[in-house]
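J.: quick one, structure for this:
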Amino acid sequence: MASILDKLPAETAALLDYQCHTFPKEQLHQPGSDFLDRCFVPGNRTPQVLRSLGQLYHHGRLAGTGYLSILPVDQGIEHTAGASFGPNPMYFDPENIIRLAVEGGCNAVATTFGTFGTVARRYAHKIPFLVKINHNELLTYPNKYDQILFGSVEEAWNLGATAVGATIYFGSEESGRQIQEVSAAFERAHELGMATVLWCYLRNNAFKTADKDFHVAADLTGQANHLGVTIGADIIKQKLPENNGGFSALKFGKTHPAMYEQLSTENPIDLTRYQVANCYMGRIGLINSGGESLGAGDRDAAIRTAIINKRAGGQGLISGRKAFQRPFAEGVDLLHAIQDVYLDKRITLA
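T.: Below is the predicted model of the structure:
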């Protein structure tokens, strides 16, 4: 049987031998079969929340490993349905979203109230539901960028949700309101026994300069992660970092030379480990997003992202467009390729 490590692009293969000298791996709360016992049982999560977290971590091909593979499909609202499903129109029928997650061996499927509302009774017992409770919609003209609630936590619970998910646009004018709304929603979700997942995204035109996009800077995304775990997220979703020095370049916030000279380098594993460190040194799991679909190179790109996340100390990938914007069988294969990275014991923490 061919290994996931066969015929890797040279740049990706080089990541397998890299050794991290910023945060030592021994300081991290590493993923593993006993992760919930080590990192959640001593805390304030109730038995009902622990049960929900157990359902997430013990489902699919990665069950019992401490790693997560989640299929997220909320782009029909966030990016318009036509743009999202045009490459593969079968996904205008939301049942196919759930089918892809089930056949793809995912730990959970993350999607909208509308999708779950059409198929909840058929699939609630077959795969954990992660209900996305807020969205940015693009039908307002001119476009605005604001995450607003599309339903209640109670509605998600009635749909059979194991977890609720939400996005905060940290850095935006509306971020204060979003922090308050999501904090309250997560508190209610925990009261009802559901787990919580936060999309810790940045949104501010000033974060993008003529030559660099600091929306994916390790220092800014790391701080967003730190805010996210503080308000009660059980799992953090973040974009893979591509650069660093956002605070310094944009001349705001507070920094320390160690952030850039000792605690990170330009290597993508080190940049991502800085994100992990800001998730309470891995006590709260970091899952990186898979990014947009660019076509033929998607499988290699997804494997590369998974290797970076795993070797940095992250807990998995939440990858959607690379899977559902291609034929069904190819989508299943791509999800399995991601999972194979986390199942391969030769790929270890850097």
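
J.: going forward, measure contacts and count neighbours with C-alpha atoms only.
T.: Fine.

J.: what segments of the stretch 251-350 of the chain are helices?
T.: All helices of the stretch 251-350 of the chain, identified by DSSP state H, counting those that start in this stretch, fall at 257-261, 268-277, 298-312, 321-324, 328-343.

J.: out of these, deepest packed?
T.: Among these, ranked by average contacts under mean count of other CA atoms under 10 Å, first place goes to helix 268-277 (a mean of 28).

J.: do you know how far Leu149 is from Leu198?
T.: 14 Å (CA to CA, to the nearest Å).

J.: please give the structure of this sequence too, so both can be compared:
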Amino acid sequence: MIDKIQEYLGDEADALLSHECKTISKDRLHLPGGDFVDRIFAQTDRNQRVLNNLNWILNTGRLAGTGYVSILPVDQGIEHSAGASFAKNPDYFDSENIIKLAIEGGCNAVASTYGVLGSCSRKYAHKIPFIVKVNHNQLMSYPNHPDQIMFGSVDQAFDMGAAAIGATIYFGSQEANRQIIEVAEAFYRAHELGMATILWCYTRNDAFKKDGVDYHVSADLTGQANHLGVTIEADIIKQKLPENNGGYKALNMGSSSYGKIDERVYTELTSENPIDLTRYQIANCYMGRQPLINSGGASGANDFGDAVKTAVINKRAGGAGLISGRKAFQRPIDEGAKLLRTIQDVYLCKDVTIA
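T.: Coordinates of the predicted model:
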């Protein structure tokens, strides 16, 4: 298995697989494992039904019992428009094929909209954990105004038989305060009913792009978004893989004053290595008490290699898995399932260790 992973990584194999983290040591982290619910979540205020659903998610699919998760998320029909998302493979206009792909691909869970999951819930809600995405950026208003609005109630997800709900907050946006309040209330209700909670912790502000650099994916800004996310009791944090650092510093150049940061974030707690940058994201999730899953990103020319690289970075940093959608569903179901299983192989491979 390690030979195939090295092949996918190509020239980056040695650097990624042999990197030794000298910023935040792995012994400070709460790492994934088969006992994660008993070791970590059982000590929290989550009720028994939430623990049951977390156990169900962690004990489904090819990664069952490892503490790692592979989740198929398909909410792009709303977030990116159905035409843009499904034109490459029109089979996925049919909601059932989304659920079939998650099962065929050996996933721990499938995350999608009320409509997708509700349309097939009686057939599948007892076979694979459902994660109902409760808010979306609907993208039909003109001109576009990026905002996450609620598409249904938490009780509706519960009645569907969902194991968890998911939500997005655009941290840094003008709508962030309202979104934080709405999602915090939704997460409280979900926990009350026994469902787990997953937060898409995205940064969003035009000012985060400066001098040709996109700091929406900087380790310092995404790390703080994660810390806000665990504050409202998200059980799992979904975040984009960091691609740079220094967002706070870039935004504070000149006379403006934005947020607060300590220089040691850049000199001691991170380096330029993507594994160390991702570990800083995990540190902001209470050192991994709330697991971090990274997104798989858009489909491109080298999907299998890119997916393996993301998985290796996440795992070696101490993360808990990937949530990968477009790379999988924008291709025939057998190829999409193969890609999902290729991601899972990274987490099953004992030769890919924590840095």
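
J.: sorry, back to before: quick one: which of Leu149 and Leu198 of structure 1 has more around it?
T.: Leu198 (24 against 18; other CA atoms under 10 Å).

J.: ok but the more buried one is inside a helix, no?
T.: No: applying DSSP: H, G, I helix; E, B strand; the rest coil, one finds Leu198 of structure 1 to be strand, outside a helix.

J.: helix, strand or coil for Val164 of structure 1?
T.: strand.

J.: what about the residue nearest to it when sequence neighbours are not counted, how many neighbours?
T.: By the measure of CA to CA, 6 or more residues apart in numbering, the closest residue to Val164 of structure 1 outside its immediate chain neighbours is Val131, 4.7 Å from it. Counted by other CA under 10 Å, the residues lying close to Val131 of structure 1 total 31.

J.: quick one: contacts for Val131 of structure 1?
T.: By CA atoms under 8 Å, 6 or more residues apart in numbering, the residues touching Val131 of structure 1 are 110-113, 116, 156, 161, 163-165.

J.: please apply the same query to Cys285 of structure 2.
T.: 226-227, 230, 237, 291-292.

J.: and His89 of structure 2, what pairs with it in structure 1?
T.: Quick fix: residue 89 of structure 2 reads Asn, not His. Counting by TM-score structural alignment, Asn89 of structure 2 corresponds to Asn88 in structure 1.

J.: how near is Gln174 of structure 2 to Gln224 of structure 2?
T.: According to CA to CA, Gln174 of structure 2 and Gln224 of structure 2 sit 17 Å apart.

J.: mind checking the SS state of the residue most central in space within structure 1?
T.: Central residue of structure 1 (CA atoms, centre = their mean): Lys237, 3.0 Å from the mean position. At Lys237 of structure 1 the chain is in strand, as set by three-state DSSP.

J.: quick check: it touching Ser289?
T.: Yes: assessed by CA atoms under 8 Å, Lys237 of structure 1 is found in contact with Ser289 at 6.6 Å.

J.: what do these two both touch?
T.: In contact with both Lys237 of structure 1 and Ser289: Ile318, using CA under 8 Å, 6+ apart.

J.: quick check: the gap between the closest residue to Val276 of structure 1 other than its chain neighbours and Lys322 of structure 1.
T.: Take Val276 of structure 1 and drop its neighbours on the chain: the residue closest to it by CA to CA, 6+ apart is Gly282, 5.5 Å away. Gly282 of structure 1 is 26 Å from Lys322 of structure 1, where distance means CA to CA.

J.: cool, and Ala301 of structure 1?
T.: Taking CA to CA as the measure, Ala301 of structure 1 falls 9 Å from Lys322 of structure 1.

J.: likewise for Tyr280 of structure 1?
T.: The gap separating Tyr280 of structure 1 from Lys322 of structure 1 is 30 Å, by CA to CA.

J.: tell me the contacts of the alignment partner in structure 2 of Ile307 of structure 1?
T.: Using TM-score structural alignment as the criterion, Ile307 of structure 1 maps onto Val312 of structure 2. Contact analysis of Val312 of structure 2 by CA under 8 Å, 6+ apart lists 16-17, 346, 352.

J.: that older thread, and the residue nearest to the centre of structure 1, what pairs with it in structure 2?
T.: So Lys237 of structure 1 corresponds to Lys238, using TM-score structural alignment.
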